[in-house]
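Enquirer: sequence and predicted model, in that order:
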Amino acid sequence: MKTHTDAPDAETAPQSGKVDFLASLKLVTGALHTQRGRILVSIGLATLSVLLEVLPIWVIYKLILMITSGQATQSAFWLHVGLMAVTIPVGYLCFGLATRLSHVTAFNLLYGLRMRLARHLAKLPIGYFSNMRSGRAKQTMISEPEKLELLIAHAIPEGISALVSWVIVTIWLFAVDWRMALASVILTPVSLGIMSLAIRISYREASAMQDANVKMNESMVEFLAGMPVIKIFGHTHLERQDTAKAVTRLADVQSEMGRAFVPLGGTFYALILANITVILTVGVWLLYICQIGLGTLLFFVILGANYSTPLMRLFDLFHHFAHISLSATSAREVLDQLPQHDSQQHLPITTHDIVFESVNFDYGGGEVLNDVSFSASAGTVTALVGPSGSGKTTLATLIPRFYDVTGGRITLGGQDVRDMALDQLMDCVGFVFQDPFLFTATISENIRYGRPDATDDEVQDAARAACAHDFIMALPDGYDTVIGQGAQLLSGGERQRISIARAMIKDAPVVILDEATAFTDPDSEAEIQQAIKVLTRDKTLIAIAHRLHTITEADQILVLDCGRITERGRHTGLLAKGGQYARLWQDYTLSQSTPLRQKEDLP
């Protein structure tokens, strides 16, 4: 038998306490070749702008030499002034063009990264997303990639140009006078070492800050989503919410990182700017002993004093670079997840029988299903019942491979579901969720999602079969009515019927129902039950049931408890046994007949 492996879920994603300062760069390096031309031109223009920025200093230096040597003329003066008048605006023009190109490159790469994330997420097991909270999803898909704009649009062109200009200026200084050049650069190695130490010390709390940032995002989203509950219970004061604690925690961690950085970071900025004191001290002494001229001293005062500017720009970019790399960990972890195994083989299937053979499953924290075996013949109804937490939903979700089994196997038409191509498996299975999800789109588009090539007549036929056509036509725009978050609101029963219509138009031979009538009113329940009968006719049906009266005609009922099948059979036979199913039925019928208040409790 083939060996199959699972991809870890969102909660078991690998975490590392060590900060990878190149994480952000690794995210985009794979796509840099697609923008190579723009990047190279942008770097070239940025470097040219820096060189043109340095050129006026050379012009001033030459003028000073001519003046001190008595060789200055009016024509030479105006020639040099004219040269500066041309180079300065050209330098700014080059910088503007470089910035424009780098931003276009950044937006193209961010688009590519988001599409790469989306495509990779689509290849992960569906169960992966059950543990991904909306705040983390937003951070992974929106917030973190957006921060890479600074890296691509600024750090690459400006950083490389700053490095090039620093190297050129360093060579130039040593070419003019090596002694003054040493005076200009002597504090640089010390400054670099101090800054490196400052970053290392401050980023010891990097993992804590990342965790606090994720929790704050999640808490904010939860706070807004839960506003109706918060208001109805009178907890509108933000300070009473966990959100306030999450915000405070992030602020505390960031403050701690700031306090760790400031002593050495401040020393770096002080030293990097202090080279002018060394230049003046050494320069005045060399001028006094007639080792250099006044022009050379002025040259080093002007250029040497600005020697640190490219370095400060580089370290400022590196500091942001490190912060962005810290933020890029969630996106990197998603891309590091192994995609769900897909054989991409379309295997021959003659029937649509479903067979569980000694299936075991766990989420990584204890076994949820243990030695589960049963057969569901094609065209029959199999109902799953049991107390909460017994493993019903887990069992059902293993069929379409929301997760992969950790032991045993599941076959569809005699083929292991893990050996089937994922698209073949998905074509075979329809799923009606307990809480239906509808996209922010028209009703027609939501139904057609089950089969994108369906005609308008087929969409309406599916809606009629799902008992949804009448209420759809009563809406302002009928099938063109936009529904979803922030749009036209529908009742729970109406949303469920649209989801059933979507499953109907897919027309999959295997249908899984996750208690589709759990939250509906009696009228809606009757219509939904009628729709389900049409949907599941001549299909293999696996139904998770809490309302036991809906499965009295099932071909087989499986009773689960603590991840095991404890009873199996038909409704009447299981009642006659007087076992766990009989007790569940008794509790269910009693709950249906119990009023909210007993007669003796009424005034």
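Expert: Okay, I see it. Residues are numbered from 1 along each chain as shown.
Enquirer: every contact and neighbour count from this point should use C-alpha atoms.
Expert: Noted.
Enquirer: show me the contacts for Ser102.
Expert: Ser102 makes contact with Arg38, Ile39, Ser42, Ile152, Ala153, His154, Pro157 under the criterion CA atoms under 8 Å, 6 or more residues apart in numbering.
Enquirer: quick check: chain neighbours aside, which residue is closest to the second one?
Expert: Closest residue to Ile39 in three dimensions, ignoring its sequence neighbours and counting by CA to CA, 6 or more residues apart in numbering: Ser102, at 6.5 Å.
Enquirer: go on, the first one?
Expert: Excluding its sequence neighbours, the residue lying closest to Arg38 (CA to CA, 6+ apart) is Leu101, at 6.1 Å.
Enquirer: return the distance of the one you found relative to Gln35.
Expert: 10 Å (CA to CA, to the nearest Å).
Enquirer: CSV please, covering the contacts of Ser102 and showing distance to Ile551 and neighbour count.
Expert: Below are those laid out as CSV (distance: CA to CA, whole Å; neighbours: other CA atoms under 10 Å):
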residue, distance to Ile551, neighbour count
Arg38, 64, 19
Ile39, 64, 24
Ser42, 68, 28
Ile152, 59, 24
Ala153, 61, 22
His154, 63, 18
Pro157, 67, 26
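Enquirer: now the two most distant members of those residues.
Expert: Arg38 and His154 (13.4 Å; CA to CA).
Enquirer: gap between whichever strand or helix holds Ile500 and the chain center?
Expert: According to DSSP states H and E, Ile500 maps onto helix 492-506. Its chain's C-alpha centre and that of helix 492-506 lie 29 Å apart, by CA atoms, centre = their mean, to the nearest Å.
Enquirer: presented hereafter is structure B, for comparison with structure A:
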Amino acid sequence: MIRSLIRLVPADARGRLTTYVVLSLISVILRAASALLLVPLLVALFSPHPADAWPWVGALTAVTAGGWVIDMTLARIGFGIGFTLADTTQHAMANRLTETPLRWFTADNTATARQAIAASAPDLVGFVANLLSPFLGALLLPAAITVGLFLVSWPVGVAAAIALPFMLGALAASQRLVRTADAADAAAHSALTERLVEFARTQQALRASRRVTAARSQTGEAIGAVRGATQRLLLFQIPGQLLFSVASQIALILLAGTITTLTLRGDLGAPAAVALTIVMVRFLEPFTVLADLSGAMESSRGLLDRLNIVTSAPLDTAATGRPVPGGESHAPRIEFRSVGFGYGDTEVLRDVSFTLEPATTTAVVGPSGSGKSTILSLIAGLHTPLRGQILVDGTDITELDVEARRALVSVVFQHPYLFDGTIADNIRVGHPDAGDDTMHRAMALARVDDIVERLPDGALSKVGEAGTALSGGERQRVSIARALVKPAGVLLIDEATSALDTENEASITQAISDDPHQRTRVIIAHRLDAIRNADQVLFVDGGVIVEQGAIDELTTLGGRFAEFWRQQQTSAGWQIAADAPGRV
């Protein structure tokens, strides 16, 4: 756990951490000394010359006062380190996650990141300031007292040296019994958190399917799993507590028996025996503190582990920092060479090769799950190929500067996400430095101006969290404007008009074509109007390109795309006819 803490401490705070550790050691030594000074003090007090006790009283006072000063300094430094850790780790996690490959964001890793970010600040401050000092003190104080006992009464020191590893071993064994159950309990609570978030977000669907009660959903199963894991955790604590209790009693008997034997043999006087009994209590007391702190320390250990998982998450393939040839705003030539990619053990693309000529429009069509969106993700740099190459104007995309690569591409997702702000704010996300003229042109192209004209606050109208104040079609229009306002040389469109009616789809498709910015466009669509003006078509099925060419070529070929085109034309002519008179 200490190693996990050290890895999180920034370099400029390592000096303070070293000072903290050194002062903690001094504090332990002073507390051990204050306990051991009772032996000569009581011996002198009950000697024929009680006044000889005054120097020992002075020494005890000085040691105690020094301990107070050290402890106050430790508290101040601890809070400073805690706040520094809280600030730096949150920034480190935020920066790390923006550079982590999307494949890292599994359900488990996403839950770990959410818990680490949500709990890191208060828990880190509390851990360093309120837990670490008592824990280090309780861990080191018995050892310091043991060393001092050899100077006061070596037989008692030997007894303490035997009891020390015995007690620490019993404490470690009891914690080991609990750790497995605690990990299962933490996993169950993590799953419950995910299910509760999902339960809150899917109320509309749950109510429509009459599964609104938690007991009738996956949330109920997660609650049951948490209850079982908590019960197992409590049950596993019982043998650990018994083991530690038995070890404490054995250590007490060993120390008390040693002191009693020495007293009966005349090797210890009554005052020294009483003082050593007090020291014995001070020797055993920290183990109780360690047992009491063990639960909180285990939770802190879990927090530190989660923080280290996030801050050490893998980074995207290291780029050489090469700029994009021709700049980010020009329409590049993009080439796939035998590209292969998959998620986990599932292969999605196999030996995919094609070329996108500059300033052309390419339509990617095919059945669901064929790999269309994955092609767009690879072009956007959201993933890197497992095999093969993606070249941008002849340069491998993995060799390009990360920021330049991101500036090169603008994306319209099938399910756009809008941030809780105004319509204008959400559009400017694509290009924060865009001028008013650029903004208005993008809004007009995406037909967002139709939306803002009917809203009382116009472009300053709030869209709500995730854009809930707008309809699905309106959210897609805003996302299209956000993509068009960005001066990127590549425009990727993933079912951008799926939530629009036929008339609006046609107008948006025409608007994208009318975009004055020269771009290399790639469009995924299932409707004719969206791809009718494409320069070439890639028909993808099963992770491979089965047909490739211009629309006229493929329709003449009479293959998979021709069948798709025929079905689309047929469905486009469907009409709902009124029933004949007299029919029901």
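Expert: Yep, that arrived. It should be emphasised that the depicted structure is a prediction, and the values quoted were computed from it without experimental measurement.
Enquirer: kindly provide the TM-score of these chains.
Expert: Overlay of the two chains. TM-score (TM-score structural alignment, normalised by the length of structure 2): 0.86; 579 aligned residues with a CA RMSD of 3.6 Å.
Enquirer: now the helix holding Ile500 of structure 1: which residue numbers in structure 2?
Expert: Mapped onto structure 2 using TM-score structural alignment, helix 492-506 of structure 1 spans residues 472-486.
Enquirer: return the distance of the residue nearest to Ile39 of structure 1 relative to Ile152 of structure 1.
Expert: 7 Å.
Enquirer: try Leu294 of structure 1
Expert: With CA to CA as the criterion, Leu294 of structure 1 and Ile152 of structure 1 are 43 Å apart.
Enquirer: could you do Ile39 of structure 1 as well?
Expert: Ile39 of structure 1 is 9 Å from Ile152 of structure 1, by CA to CA.
Enquirer: do the same with Asp587 of structure 1
Expert: Asp587 of structure 1 is 63 Å from Ile152 of structure 1, by CA to CA.
Enquirer: how far does the helix ranked longest in structure 1 sit from its chain's centre?
Expert: Across structure 1, the longest stretch assigned as helix under DSSP state H is helix 74-122. Computed by CA atoms, centre = their mean, the chain-centroid distance of helix 74-122 of structure 1 equals 30 Å.
Enquirer: next structured bit after that helix?
Expert: helix 134-138.
Enquirer: and that following helix, what's buried?
Expert: Ser134, Gly135, Arg136, Ala137 (16 or more other CA atoms under 10 Å).
Enquirer: residues contacting the closest residue to Ala359 of structure 2 other than its chain neighbours?
Expert: Excluding the flanking residues, the one nearest Ala359 of structure 2 by CA to CA, 6+ apart is Thr520, at 4.3 Å. For Thr520 of structure 2, the contact set (CA under 8 Å, 6+ apart) comprises Ala331, Pro332, Arg333, Leu356, Glu357, Pro358, Ala359, Thr360, Thr361, Gly489, Val490, Leu491.
Enquirer: for the counterpart of Thr520 of structure 2 in structure 1, give its distance to Asp507 of structure 1.
Expert: Using TM-score structural alignment, the equivalent of Thr520 of structure 2 in structure 1 is Thr540. For Thr540 of structure 1, the distance to Asp507 of structure 1 equals 12 Å [CA to CA].
Enquirer: Glu144 of structure 1 sits in which helix or strand?
Expert: Using DSSP H and E, Glu144 of structure 1 falls in helix 144-150.
Enquirer: what residues of whatever helix or strand comes next after that helix count as buried?
Expert: Toward the C-terminus, helix 144-150 of structure 1 is succeeded by helix 156-176 as the next helix or strand (DSSP H and E). By neighbour count on 16+ other CA under 10 Å, the buried set for helix 156-176 of structure 1 is 156-166, 169-170, 173.
Enquirer: and which of the contacts of Ser102 of structure 1 is nearest Gly365 of structure 1?
Expert: Nearest to Gly365 of structure 1 among the contacts of Ser102 of structure 1, with distances taken as CA to CA, is Ile152, at 41.1 Å.
Enquirer: show me the contacts for the residue nearest the centre of structure 2.
Expert: Nearest to the geometric centre of structure 2 sits Ala113, at 1.4 Å (CA atoms, centre = their mean). The contact partners of Ala113 of structure 2, taken as CA under 8 Å, 6+ apart, are Arg306, Leu307, Val310.
Enquirer: ok, the second one - how many residues close by?
Expert: Counted with other CA atoms under 10 Å, residues neighbouring Leu307 of structure 2 total 26.
Enquirer: likewise Arg265 of structure 2?
Expert: Arg265 of structure 2, neighbours per other CA under 10 Å, totals 9.
Enquirer: now check it against structure 1: what is it aligned to?
Expert: Arg265 of structure 2 maps onto Ile289 in structure 1, by TM-score structural alignment.
Enquirer: how about the residue nearest to Thr311 of structure 2 when sequence neighbours are not counted, what does it touch?
Expert: Of all residues not flanking Thr311 of structure 2 in the chain, Met93 sits nearest, at 5.4 Å (CA to CA, 6+ apart). Contact analysis of Met93 of structure 2 by CA under 8 Å, 6+ apart lists Ile117, Leu307, Val310, Thr311.
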